[in-house]
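A.B. asks: Predicted model, plus sequence, below.
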Amino acid sequence: MIGSQVSGTADHSTMVIVQDTEAEDAPDPETTTLEQADGQAKSELDAAVAAVEEAGADISYIVLNLENGQTIEHNADRAYYSASTIKAPFCISLVRAQGDAARTNYGGLITSTIVNSDNEAYRTLRERLYGQSFFGELSAQAGAPCDLTHWYCDYSVRDLANIWRVCADWLATDDPCAQWLRDMLGDTLNSRVDDIAGIDQASTWSKAGWFSGETRYNVTFDGGVVNTPQGSYAIAVATNRGSDFKSIESVMRPLVSLANARLSEA
């Protein structure tokens, strides 16, 4: 029997393979294929990370298995400017707290904020809901408390994955308002999560954020949840390069392949 575990290091993700001493004479073809896919994805992931870092930028990623809490991660606690990644969790926390009232009173603003990343719609929501605690409660539940005094915040890919973990618990319910949001979250502006992971019977809920122009705020950030027949995981990838979706995609593509291989092995 072969098992594996991935954990983060200062350089790249690491993988440990543990094999029983009493192995069968003939290897199982399916297991061999999964191991090959796992190894190839890990090599591609490490190469993508190295390319970004050798160019002088930071890159962080995490996959959080929502079934068992295991992670695949690199530089996962480095904080980045949230940019528009905050908009979907904010809207989810609003609808989770207020239900049909939120949909009735703010439905158009919520849709524009999530689907189109509309800054004006988000600003209007924040002004109308000033002082409300629903997002603070959700982020605290995730173990990633965020100060949204200025509408945006700094957090890590680990924080964002845990925020999406809490969002996913509610989004997966039969609540009609959750279904309404799920339909929006499957195709949001510039998110690569759906483009890369939303295939082969998988569904996704995600939101990207990006900003360029000031070193303090330069970021490209993407995250959400991937639901597959084998299980679900939260995913987040960030770099301090402004509006650099090419780097995000170069890391996310092998990261999704590795995450899916690990789910298939379970």
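C.D. replies: Great, that's in hand. Numbering: from 1, shown residues only.
A.B. asks: all contacts plus neighbour counts: C-alpha atoms, from now on.
C.D. replies: Fine.
A.B. asks: Verify the contact between S117 and K87 for me.
C.D. replies: Yes. Counting by Cα atoms under 8 Å, K87 is a contact partner of S117 at 7.4 Å.
A.B. asks: Pasting the second one now:
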Amino acid sequence: MEPATTLVENQTTSTTSAPEAIQEENKDTLTKASSADSQKENKPTATEANTEETATPRTNQDTVTTSTSSTRKDPSSTSASDTTQVVTETESTPQSSTLKETSDKISTSETNNFQEEQDVTAVKSVVTTQIIEAKTVAGVASASQSQATNLVASQVLASVRASGTASDATAEEPASKELVSTDQDGKSLKISYNGTLTENDSLKFAVWSDENGQDDLRWYDASTMGTALASYANHKGFGSYNVHTYSFEGGQAHGLSAITVTVPKPNVSTAVDKVNDSTYKITVSNVPKYISSIVVPIWSDVNDQDGIRWTNASKQSDGSYLSVTDLSKHHFESGKYNVHVYYELNNGQMSGQATLATSMTLPAVTGVAAEVDDLNGYAPSVSVRNQLASAVKMITDQGYQVGFTMFDAKTGQGIAYNSNQRFYVASSIKGIYVASLVAQNPLALNNNYSTIQNVLYYSSNEGYNYLRSAYGSGYIANWMSQVGVDTSLAKPNYPNISADELAKLWKRNYQYFETDSTGKQLSQLYTRPNLSPIHSVLGSQYTTKTKAGWIGMTGYHATNDAGIVSTPKGDYVVATTTNADGKLGLLNDLVSAINKAYLESKN
């Protein structure tokens, strides 16, 4: 039982009012005060008369005084006289008749003093009668008079405090847990009534914030389980929220509970940690449960905000949020960086918090190393960038151009460089054509097995030309259409194609090899090519499925290789395209650097 409180007539203090809608709803059904009662007698309102003076435990000498009606007259009576009933606790042992008189019936009445000529925005009281059947409280019969009086008085106070008016109520045995409890999540306040509900009970929760009074008051109907969700979008700001619980029966509203819930204002913590030479992670912690999304803008002081980047932070299992920034997105600038945090508030609006400024330094990154693009969040380290740049330089120093694309077959994370420049495809197209043909016409594999084997093992031009003449370009055109590659590239036997386009087509090959039984059978013919830089460099460590192409003659210049590499950390798609005149060995260092980048991306 909570500490009892002394009730003193005509003493005024600040209390939380019941929602105005309840008071208005009951106004017509409750007995109105007579004109005699309306005379200026300075009678206290319900809120003024029933207030909590202190929240300290009551001693045996405390006095409980309530304003009550002296008689229960016929409703047609036009006048009523008021008396004061005083229950005084003493240390003496009560007589049984005194205990019965105290416990059986304590009634209170409150007079509605609302005056329309005054600019009053809330009805402070209504006329009603409150009866508390103390005999239903377990243990009263055997308790001392002091204990019984304390129990009854505190229940009167709790009921008045809950309803804001003195509605009919019956005291019950205190529950082992709170009558009404709440829980906060990302979008709403979950309210649960823990008492017993009957089929005839109609339960409602009134919810509003302390900010600006009751201007965001909302009513929520409880479910049959006694629960409701109060969406934060219906309310304002942070701080204290009032949750009042009412039952409705026969047009009457009965206050059951009044609690206050605190929705704390966010005050997140942010930490910046170095992952590698060019990558930093931002961890946002101390995030309240009601925040469901966080974005992190970051920029350097160099050239103001020209390099600002926004990243969506991902929620971690411990409730924190993680964002990763790649300094390549900020032109590899060293120095001071500004990190801010923006989060979606409970009302759907975004709010920002300037968290910190931090210094990020890295070795100088220029040229090709700075031009390597990351795909879907992987940011290669400076050392990997420099290795890729060195491999590219080996090709460009001989007067050739090169492009490449690599990404994880499942996540899409990877890297790219000059990946949109088209080169002559040479025999690399054969690996795409065969897969598209067999996927859409499985009998072609059985009918042309030796031809297909020669095309994939030995890059047979005769076999490829035969398949093209027998089956046409429709199958490969469909293949291209499915992955967003220009279908006009299907008609030439050997089109010009970019590393990005070739990688997309190999991703389609991968899906077919992984999900179709005939596709799995066909994929084995890609594992033992006669010539392939990817297979030569990585085939002893991993399973590779590739098809290279090369040529060096007037008007035709190419050294390409593309396919799938399966490692213990995952599978990735890779495509390299150059105009290097059939010099397959120039790709070896590039294949090794690309593989190193993939392994780093999986750490």
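C.D. replies: In hand now; what should we look at? Owing to the predicted nature of the structure, the values given are computational and were not obtained by experimental measurement.
A.B. asks: What is the aligned counterpart of G108 of the first structure in the second structure?
C.D. replies: Mapped onto the second structure by TM-score structural alignment, G108 of the first structure lines up with S450.
A.B. asks: what residues are up against L160 of the first structure?
C.D. replies: Shown in contact with L160 of the first structure (Cα atoms under 8 Å, 6 or more residues apart in numbering): 144, 223, 236.
A.B. asks: 6 Å - rerun?
C.D. replies: Listed by Cα atoms under 6 Å, 6 or more residues apart in numbering, L160 of the first structure has no contact partners.
A.B. asks: And the one 4 residues further on, by the same measure?
C.D. replies: Taking Cα under 6 Å, 6+ apart, we find W164 of the first structure in contact with no residue.
A.B. asks: what about it, which helix or strand?
C.D. replies: helix 157-171 (DSSP states H and E).
A.B. asks: so that helix aligns onto which residues of the second structure?
C.D. replies: Taking TM-score structural alignment, helix 157-171 of the first structure hits residues 499-513 over in the second structure.
A.B. asks: And that stretch against the first structure, how far off on average?
C.D. replies: In the superposition against the first structure, stretch 499-513 of the second structure averages 0.5 Å from its aligned positions (mean Cα distance after the TM-score superposition for the first structure).
A.B. asks: what are the ranges of the strands in the first structure?
C.D. replies: Assigned by DSSP state E, the strands in the first structure fall at 2-7, 14-19, 59-65, 71-74, 80-81, 154-155, 203-211, 219-228, 231-239.
A.B. asks: my bad, should have said the stretch 151-300 of the second structure
C.D. replies: Counting by DSSP state E, counting those that start in this stretch, the stretch 151-300 of the second structure has strands at residues 180-184, 188-193, 202-209, 218-221, 227-231, 239-249, 252-263, 269-276, 279-285, 294-300.
A.B. asks: Out of those, which gets nearest to F404 of the second structure?
C.D. replies: strand 279-285 (22.0 Å; Cα to Cα).
A.B. asks: can you give me the helices in the first structure?
C.D. replies: Under the criterion DSSP state H, the first structure contains helices at 29-54, 87-98, 100-115, 119-128, 134-141, 157-171, 176-185, 192-197, 245-265.
A.B. asks: Could you check how far the match of G108 of the first structure is from K274 of the second structure?
C.D. replies: Applying Cα to Cα, to the nearest Å, the value for S450 of the second structure to K274 of the second structure is 54 Å.
A.B. asks: and what of Y598 of the second structure?
C.D. replies: With Cα to Cα as the criterion, Y598 of the second structure and K274 of the second structure are 20 Å apart.
A.B. asks: same deal with V324 of the second structure?
C.D. replies: In terms of Cα to Cα, V324 of the second structure sits 10 Å off from K274 of the second structure.
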